[in-house]
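1. let's see this in three dimensions:
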Amino acid sequence: MKIEREFLQEKAKEFNNNRALRISQRAASSTGLVEASIDKREYDSNRFHFNISLPETKIRNQNKSGRCWIFAAMNVLEYALCQKYNLKEFELSQNYIYFYDKLERANYFFNSILETLDEEPSSRLVSHILSSPMGDGGQWDMIKNIVKKYGVVPANSMPDTANSTASANMNDYLTKILRMYAKNIRKAHQEGKSLDDLRAMVEEYMGQFYNALAISLGTPPEKIDFEARDKDDQVHSEKGLSPLEFFNLIDFDLDQYISLINAPTKDKPYYKSYTVEHLGNVLEGDLVKYVNVPIEVMKEAVVDQIRSNEPVWFGCDVGQFFSRESGKLDLTTVNVFDMLDVDYDFSKEERLDYHESLMTHAMVFMGLDYDMENERPLRYKVENSWGSKSGIDGYLVMSDEWFDEYMYQVLVNKAYLPEEVLVAYEEEPIKLRPWDPMGSLA
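-> Below you'll find the predicted structure:
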């Protein structure tokens, strides 16, 4: 349709004659859409109460970076370390993982450039590869690959820097560098340079890139000391450990855990394994891989793991119907569409198909409120990485209904999974295109 003046006059008149719309306008324009739409009568329906709660540790803060997936993973490993050594608190270095993820991701990027030398820069694939080579987000299997290859270190062995806590400028310049290198490699290919020549260029560029990372994030340690005092005042001390030796002290079997996703779209049948093309960090590492399951299967596995006193790493679309002030993720507290006088009609399948929702943030389940009589979860205790002033002392509360709609990925111990899922995970994964919503990075 063509918007005519008569249409505008008619709609303005209708709006001004509607008292409810005028009230909504005043509230939304004064306080913002989300704040004005919060229904505080719903606070009690998703209250911060849990009858199953794992021991709490200090809340971390990723600050102005997109490292939530690393923080969530380190929180899981810290929990395992504290349980093993009876510690109240211990922090692992997120910056150490961050450094090696950036380094490996640059090498992965160069490999993708070499694989697509004969495609035009304007092709969808090359455009995708060039779009965000140094983004902060990631997937669980990318954590697994880094930890398997490089181990972990205590936070005091490689603390955060100004660039890891506020990463936008660093990522911007690292991206400029990688795109320039990609241009040089493709140009050399067009000039007839051999593949060996191009690989030599990559090796030189990787050396320069290492230096840029070391300047920005610090130099990773080769040896560390593990020193901690437990709750019974006993001292634990191991000197001169390699990062891999230190990780082995944690006694966390990375291969015992697999990722489940819930993507109820027609192109992804349940009980099949999937991977995403051109998504990863460590070139020789494991594929990013997961099994698509019904939401009920995912939920049962999460509940079983929490009830067995194990935290659960997960990825969700955190911005959906989220009240930051109260730390609530539910479908009733925030109701912007009610204020906008719009009937919101989108299924989870449709939201994925129409690019309305995907995984945006990783956190950790640390408890739940479980209805023992009806054997079902009511709400979940969520450990976040936005500092203790966010939510409720750093924690969020997620309703079971919100879980159904906006939960996309969970990491589960194989011990809590049915045989059908385990069999599917071992099958050759179906390859998804790089821009598939299940290839999103938390």
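2. can we go C-alpha only for contacts and neighbour counts from here?
-> Fine.
3. OK, contacts around Trp313?
-> By Cα atoms under 8 Å, 6 or more residues apart in numbering, the residues touching Trp313 are Ala72, Ala73, Val76, Ala362, Met363, Val364, Phe365, Val410, Leu411.
4. am I right that Glu227 is in a strand?
-> Yes. If the criterion is DSSP: H, G, I helix; E, B strand; the rest coil, then Glu227 is within a strand.
5. gap between it and Leu87?
-> Separation of Glu227 from Leu87 (Cα to Cα, to the nearest Å): 11 Å.
6. out of the contacts of Trp313, which sit inside helices?
-> Among the contacts of Trp313, DSSP state H puts Ala72, Ala73, Val76 in helices.
7. comparing Glu227 and Leu87, which shows the higher neighbour count?
-> Each of Glu227 and Leu87 has its neighbours counted (other Cα atoms under 10 Å); Leu87 has more, 21 against 13.
8. ok, the more buried one touching Lys231?
-> Yes. In terms of Cα atoms under 8 Å, Leu87 counts as a neighbour of Lys231; the distance is 5.7 Å.
9. please give the structure of this sequence too, so both can be compared:
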Amino acid sequence: MTVQLNPLSSSALQELRSNFDKREANRLAMNAVTSSGIDPVAHNYDRSRLLQHRFSVTVDNGKVTSQAHSGRCWLFSSLNVARFVARKALNIDTNSPSNPAGDFEFSQNYAMYYDKLERVNYFLQDMAALVRAGEPVDSQLMQFLLSDVMGDGGQWIMAMNLYKKYGAVPKQYFPETASSQNTSQMNSQLRSLLHQAVAHMVADPGSIEQIISDYTAAGHRILTIHLGTPPTAFDWEWTDKDGNFHRDGQITPQEFWQKYVSAGLEDYVCLIDDPRREHPKGKKIAIEHLGNVAGGDPTEYLNVPAQFMKDCARKIMTEQGLPVWFGADCHPMMDRKEGKWATDLFEYGRVYDVDFDLDKEQRVRFGESAMNHAMAFVGVDVADDGQTTNRWKVENSWGSDIADKGYFAMSDDWFTQYVYEVAVPKSMLPEEYRKAFDEPAIMLPAWDPMGALA
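-> I've put the predicted structure just below:
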């Protein structure tokens, strides 16, 4: 269909210029923004100073971690929750002498290595099934999967699939590498490899099994060259916070996970706030073709109101004393340097004389917002009624040089508008929500915004 597009005429342009000049505030805004940038000019001083880094409930999780130039926030945040559990089991504080770096931390490189290897297999198996079924290469599905392959993002359930299969190791046994801290070149090579594999599948469907085998081996070589060879066992010893030395002897990563983190986190489920009216609350949602470990648990969520997610997060911290993993759209209304989020932290509309009026549902529907970052709640400020939440303490994975030594403060209204997912114990859900997990999921296409990865 040919669409007639109206050009921007010289007279229309002249009218735009004239109208701009008529409003004195426009020139003041132009002078300020061209010199300083939009955020310093739009910054809401009163809102910022009132959003304090003080909380009535705090879960001490030590020094924040840094994902560097990578998109591994979902691994960092899930392992930050796991390290809190492990530190309690090991009786070590946040600055244990058992770790040369001065703080106990899990190896995110180890988790990423196996995530990437599993994703190579998952993608090849998934694409092979589509090729065999005759899916056209230029279909929306094929083109989306080809363009989306081998990013760094993920979900809580995908992380648990890795830990259940491969366990975890302390960071000193598989430290960071140049490529784990900056994944762009490694990902680019893996992406090219997998694109080539699919091209060969389409050209020679009779050789698909051999193609999968050959390209899985090639993916393994690339990953090992970039990230190193992960340990299959290690000698674990540590000194607890009371000064007592412990030696476990040789232990596998799977044994370490089961012994010091336990299966508790693996029994968590994911709650999501999909604000679109056609997706009812209390129903399970899943995304087609989304996963990392073939044969692992499917990536699915229960759609619930944002207030229910808040109640669960508050109870986990206040009653169980544990951090809470969550996913959000981190970019809107964020002061990265000061470590703050609030829905009115920047007054862009006043600077531009534009009313930005989309609600959460409209932002999702029209491509304005989706989950893109995972973190952990480690504190909350609860009002005297014991129920109302004022603000939230967030452990980020962007290093300790920003915010409050890397910890952010989030207003409660920002939670409502931009938090999309939390991971909670299934046992804390009411019966109707637990039963909903036994029902078939509403299947959404691969490109649906609820399939966005943190």
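10. TM-score them against each other, please.
-> The TM-score (TM-score structural alignment, normalised by the length of the first structure) is 0.96; 436 aligned residues with a Cα RMSD of 1.3 Å.
11. can you name the residues that contact the aligned residue in the second structure for Glu245 of the first structure?
-> In the second structure, Glu245 of the first structure lines up with Glu255, judged by TM-score structural alignment. Neighbour list for Glu255 of the second structure: Gly167 [criterion: Cα under 8 Å, 6+ apart].
12. same question, Cys73 of the second structure
-> Contacts of Cys73 of the second structure (Cα under 8 Å, 6+ apart): Gln67, Gly153, His373, Ala374, Met375, Ser397, Ala454.
13. stretch 444-453 of the second structure maps to which residues in the first structure?
-> Aligned by TM-score structural alignment, stretch 444-453 of the second structure corresponds to residues 432-441 of the first structure.
14. which one in the first structure is aligned with Ala328 of the second structure?
-> By TM-score structural alignment, Ala328 of the second structure lines up with Cys316.
15. go on, Asp344 of the second structure?
-> Checking TM-score structural alignment: Asp344 of the second structure goes with Thr332.
16. and for that match, the neighbour number?
-> Neighbours of Thr332 of the first structure under the rule other Cα under 10 Å: 22.
17. repeat for Ile306 of the first structure
-> A total of 20 residues lie near Ile306 of the first structure under the criterion other Cα under 10 Å.
18. isn't it right up against Val364?
-> No. Assessed by Cα under 8 Å, Ile306 of the first structure is found out of contact with Val364, at 10.5 Å.
19. which residues are common contacts for those two?
-> Contact criterion Cα under 8 Å, 6+ apart; residues shared by Ile306 of the first structure and Val364: Val312.
20. what distance separates stretch 415-423 of the first structure from the middle of the whole chain?
-> Here stretch 415-423 of the first structure shows a centroid-to-chain-centroid distance of 23 Å under the convention Cα atoms, centre = their mean, to the nearest Å.
21. no, scratch that, I was asking about stretch 171-182 of the second structure
-> For stretch 171-182 of the second structure - counting by Cα atoms, centre = their mean - the centre lies 19 Å from the chain centre.
22. which residue range of the first structure does that stretch align onto?
-> Counting by TM-score structural alignment, stretch 171-182 of the second structure pairs with residues 155-166 of the first structure.
23. what of stretch 230-242 of the second structure?
-> Using TM-score structural alignment, stretch 230-242 of the second structure pairs with 220-232 in the first structure.
24. quick one, strands of the stretch 151-300 of the first structure?
-> 224-229, 235-241, 257-261, 272-276, 289-292 (DSSP state E, counting those that start in this stretch).
25. just these: most buried one?
-> When you average the neighbours per residue for each of those (mean count of other Cα atoms under 10 Å), strand 289-292 leads with a mean of 26.
26. the second structure: matching residues for that one?
-> Using TM-score structural alignment, strand 289-292 of the first structure corresponds to residues 300-303 of the second structure.
27. repeat that for stretch 32-42 of the first structure.
-> Mapping stretch 32-42 of the first structure onto the second structure (TM-score structural alignment) gives residues 37-47.
28. now stretch 101-109 of the first structure
-> Using TM-score structural alignment, stretch 101-109 of the first structure corresponds to residues 115-123 of the second structure.
29. buried ones in the matching stretch?
-> Asp115, Lys116, Leu117, Glu118, Arg119, Val120, Asn121, Tyr122, Phe123 (16 or more other Cα atoms under 10 Å).
30. from the chain's centroid, how far away is stretch 66-77 of the first structure?
-> 8 Å.
31. read off where it ends up in the second structure.
-> The aligned range for stretch 66-77 of the first structure is 71-82, by TM-score structural alignment.
32. which residue in the second structure lines up with Glu120 of the first structure?
-> Match for Glu120 of the first structure (TM-score structural alignment): Pro136.
33. next, its match: secondary structure please.
-> At Pro136 of the second structure the chain is in coil, as set by three-state DSSP.
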